[in-house]
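Participant: okay, sequence plus prediction incoming.
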Amino acid sequence: MEIRRATTAAELVAAEHLYDGPARREWAERFLATDGHLMLVAYAADGFPAGFVSGIEMVHPDKGVEMCLYELAVDEGHRRRGVGRALTAALVAEARARGCRGAWVPVDTDNDAALATYRSAGAADEGVFAMLGWTFDEG
């Protein structure tokens, strides 16, 4: 397995089987053009995109720069082989290299696989939290 930073929209679109829905080229291009956005892709020996992790740098006056692990996914046929842990560790290493003060990830408290992955990559529990959101029409 090789983990590489995605630098082209074509790479992001090629990994769309790992996303919740189909990739849009214009969104992929915007993602790559936005400062602080990062996607790492894990490739199997045959070049198949086996997993990805995306991160977004966030800046706040009292916290400095932190990396939010936005999403992690591993192809079903490549799960339970350490791909998720390796991707998470690679994102955390990149956050350190960029000078981030820390990294964090929102995760559902009943998502045992995700919790195990993040803990195995060195994350510590920081308490229970609820996530609320707003959904807007695409327009």
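Facilitator: All right, it came through fine.

Participant: CA atoms for contacts and neighbours, from now on please.
Facilitator: Noted.

Participant: now the strands for the protein?
Facilitator: 2-5, 37-43, 49-60, 64-74, 102-104 (DSSP state E).

Participant: in the fourth one, which residues are buried?
Facilitator: Looking back up the chat, that one is strand 64-74. Within strand 64-74, the residues scored as buried using 16 or more other CA atoms under 10 Å are V65, E66, M67, C68, L69, Y70, E71, L72, A73, V74.

Participant: another structure for you, compare them:
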Amino acid sequence: MSDPVTYHHLGPADMSLLLRVPEGVFDNPIDPIQAAAFLGDPRHEMVLALVNGSPVGMGSAVIMLHPDKPPAGFINEVGVLESHRRQGIASALCAALFTRLRGRGCHGIWLATEHDNIAARALYMHLKGRETTEIVVYDWDGAMDAEAGSGSGTGKTTS
């Protein structure tokens, strides 16, 4: 029997916990300056999955505001250590983010992933997401390049 997974919503006081996330959960090493900015911004949301107090997965999101629309939630990234995949952790992380975003007034939640990211697409279909085909993504300054660090918002996932 495996150890139970708990979920913790991060706030500004959780920097030490965030810095304990092992390699393989995020796309790149955590940058403490960016981590502090993320945790300090009230529009950013992050949930960690913990086993015996140690991080094994995370989900992050941002609340997007616009003058003529209600708030929308964007799921930045979901990542789970390879050793803990296919146990429902990614689904639970997404569900926790959905609840948090809806509770904060978001009237829509969305994300994007690569067409060939079969694991992510299976997860989002399992969560009853509607796959759209009408959107085209453009980027500038390498925003979608994984090595640039900002391509992580394309749904690196795994269940």
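Facilitator: The structure has been received and is ready for your questions. For clarity, every value in this text was computed on a predicted model and none was experimentally measured.

Participant: helices or strands up against the longest helix seen in structure 1?
Facilitator: In terms of residue count, the longest helix belonging to structure 1 (DSSP state H) is helix 83-97. The helices and strands touching helix 83-97 of structure 1, judged by 3 or more CA pairs under 8 Å, 6 or more residues apart in numbering; DSSP states H and E, are strand 37-43, strand 49-60, strand 64-74, strand 102-104, helix 112-120.

Participant: which bit of structure 2 covers the second one?
Facilitator: Spelled out, it's strand 49-60 of structure 1. Strand 49-60 of structure 1 corresponds to residues 55-66 of structure 2 when matched by TM-score structural alignment.

Participant: still on that earlier bit, can I get the strands of structure 1 in TSV including distance to A89 of structure 1?
Facilitator: Converted to TSV, the strands of structure 1 look like this (distance: least, CA to CA, whole Å):
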stretch	distance to A89 of structure 1
strand 2-5	11
strand 37-43	11
strand 49-60	10
strand 64-74	11
strand 102-104	11
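
Participant: wait, which of these is closest to G21 of structure 1?
Facilitator: Closest to G21 of structure 1 of those, according to CA to CA: strand 64-74, at 12.4 Å.

Participant: which strands and helices sit next to that closest one?
Facilitator: Short answer (3+ CA pairs under 8 Å, 6+ apart): strand 64-74 of structure 1 packs on strand 49-60, helix 83-97, strand 102-104.

Participant: who touches it?
Facilitator: Strand 64-74 of structure 1 is contacted by residues 18-19, 50-59, 83-84, 87-88, 91-92, 95, 99-106 when judged by CA atoms under 8 Å, 6 or more residues apart in numbering.
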